[in-house]
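Enquirer: sequence plus predicted model, see below.
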Amino acid sequence: MAKHRIDTMAFSGVYPHYITKAEKKGRSKEEVDQIIFWLTGYDENALERILSEKTNFETFFDEAPQLNPNVSKITGVICGHRIENIEDPLMKKVRYLDKLIDELAKGKSMDKILRK
């Protein structure tokens, strides 16, 4: 199967856009990081390493300590695609993260975003 462009894209290239999107709506970098930690199981030190090493999305998700068991609760449409119907496992994980960042930018509470 052909790789998507996002597979080989450096996470560090997209991460600042997540922060910018959140900050434009009055949210913080810390909240973006909290979402990433919740979704992937990474911590602050691991995230710094990923950013400095320019780790691509495929490796970012492949090496994630543990995808949160509540990811199945992340539903809806992102970029015109219903998350539940995305078949490519990596693309689904990328869209989970996109959806959570969108919810942050839309003003949802962290408890709702983190499916508590």
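Expert: Now that the structure is in, tell me what you want to look at.
Enquirer: CA atoms for contacts and neighbours, from now on please.
Expert: Fine.
Enquirer: how about the strands in this protein?
Expert: Counting by DSSP state E, residue ranges of the strands within the chain are 77-78, 81-82.
Enquirer: okay if I get the ones you listed as a markdown table plus mean neighbour count?
Expert: Output for the strands of the chain, formatted as a markdown table (neighbours: other CA atoms under 10 Å):
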| stretch | mean neighbour count |
| --- | --- |
| strand 77-78 | 14 |
| strand 81-82 | 12 |
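Enquirer: ok, now which ones touch the residue positioned nearest the centre of the chain?
Expert: Within the chain, the residue whose C-alpha comes closest to the C-alpha centroid is Leu97; the distance, by CA atoms, centre = their mean, is 2.4 Å. The contact partners of Leu97, by CA atoms under 8 Å, 6 or more residues apart in numbering, come to 35-36, 39.
Enquirer: just give me the closest of those residues to Lys25.
Expert: Ile35 (15.8 Å; CA to CA).
Enquirer: which positions in the longest helix along the chain come out as buried?
Expert: In the chain, taking DSSP state H as the definition, the longest helix is helix 89-105. With burial defined by 16 or more other CA atoms under 10 Å, the residues of helix 89-105 counted as buried are 90-97, 99-105.
Enquirer: please compare the first structure with the one that follows:
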Amino acid sequence: MKETEKHNEKIAKLIFASVYPHYVTKVESKGRTKEELHQVIEWLTGFNGTKLQEMIDEKVTFETFFDKATLNPDAELITGTICGYKIEEIENPLTKKARYLDKLIDELAKGKKMEKILRQ
């Protein structure tokens, strides 16, 4: 699938707090924990539980969320297809970061070992 400017804008304006409960539901319905979800988010963004909660409480957009994040240097190792997009081919930096997060959460929900998810 080819990314479009409209799609990139939609991701940028999406409120992280509106998506976060879906992340929790997805991983918990597959037998994983909220703590594991937070571990994955912290690995990617550098946000500990307190900072993550601040982002949720402030109802920041994905654009602000990733602007404030310190992306893990190993995030480039996240490859594959998510939501019909090949991560390696996504040109917009924000959309790519959002898809990194989607991919990690998908791997968590699919039961991958944490070492593999965190690219260790």
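Expert: Alright, I've got the coordinates. This is a predicted model, so every value here is computed, not measured.
Enquirer: next, the TM-score between them, please.
Expert: The TM-score (TM-score structural alignment, normalised by the length of the first structure) is 0.95; 115 aligned residues with a CA RMSD of 1.0 Å.
Enquirer: compared with the second structure, how much does the longest helix of the first structure deviate?
Expert: Relative to the matching residues in the second structure, helix 89-105 of the first structure has an average distance of 0.2 Å after the fit, by mean CA distance after the TM-score superposition for the first structure.
Enquirer: just tell me the aligned range of that helix in the second structure.
Expert: On the basis of TM-score structural alignment, helix 89-105 of the first structure is assigned to residues 93-109 in the second structure.
Enquirer: also stretch 22-36 of the first structure?
Expert: Residues 27-41 of the second structure are where stretch 22-36 of the first structure lands when matched by TM-score structural alignment.
Enquirer: ok, the nearest residue to Glu23 of the first structure once chain neighbours are set aside to Ile101 of the first structure distance?
Expert: If you skip the residues right next to it in sequence, Glu23 of the first structure has Lys29 as its closest partner in space, 7.3 Å away by CA to CA, 6 or more residues apart in numbering. Between Lys29 of the first structure and Ile101 of the first structure the distance is 11 Å, computed by CA to CA, to the nearest Å.
Enquirer: kindly report the same for Asp43 of the first structure.
Expert: With distances taken as CA to CA, Asp43 of the first structure is found 18 Å from Ile101 of the first structure.
Enquirer: same question, His4 of the first structure
Expert: 21 Å.
Enquirer: can you map out the helices along the second structure?
Expert: Assigned by DSSP H, the helices in the second structure fall at 5-13, 16-29, 34-45, 49-57, 62-68, 93-109, 114-117.
Enquirer: got the buried residues for the last one?
Expert: Right, the one you point to is helix 114-117 of the second structure. When burial is assessed from 16+ other CA under 10 Å, helix 114-117 of the second structure yields the following buried residues: Ile117.
Enquirer: same check, this time on the fourth one
Expert: Neighbour counts over helix 49-57 of the second structure (16+ other CA under 10 Å) mark 52, 55-56 as buried.
Enquirer: contacts for it next, please.
Expert: For helix 49-57 of the second structure, contacts defined as CA under 8 Å, 6+ apart pick out 16-17, 20, 38, 42, 65.
Enquirer: post-alignment, it versus the first structure, mean distance?
Expert: Mean deviation of helix 49-57 of the second structure relative to the first structure after superposition (mean CA distance after the TM-score superposition for the first structure): 0.8 Å.
Enquirer: pull the distance from that helix to the chain's centre.
Expert: Taking CA atoms, centre = their mean, to the nearest Å, one finds helix 49-57 of the second structure lying 14 Å from the centre of the chain it belongs to.
Enquirer: OK, contacts around the corresponding residue of the first structure for Ile82 of the second structure?
Expert: Residue correspondence to the first structure (TM-score structural alignment): Ile82 of the second structure is matched to Ile78. Taking CA under 8 Å, 6+ apart, we find Ile78 of the first structure in contact with 95, 98-99.
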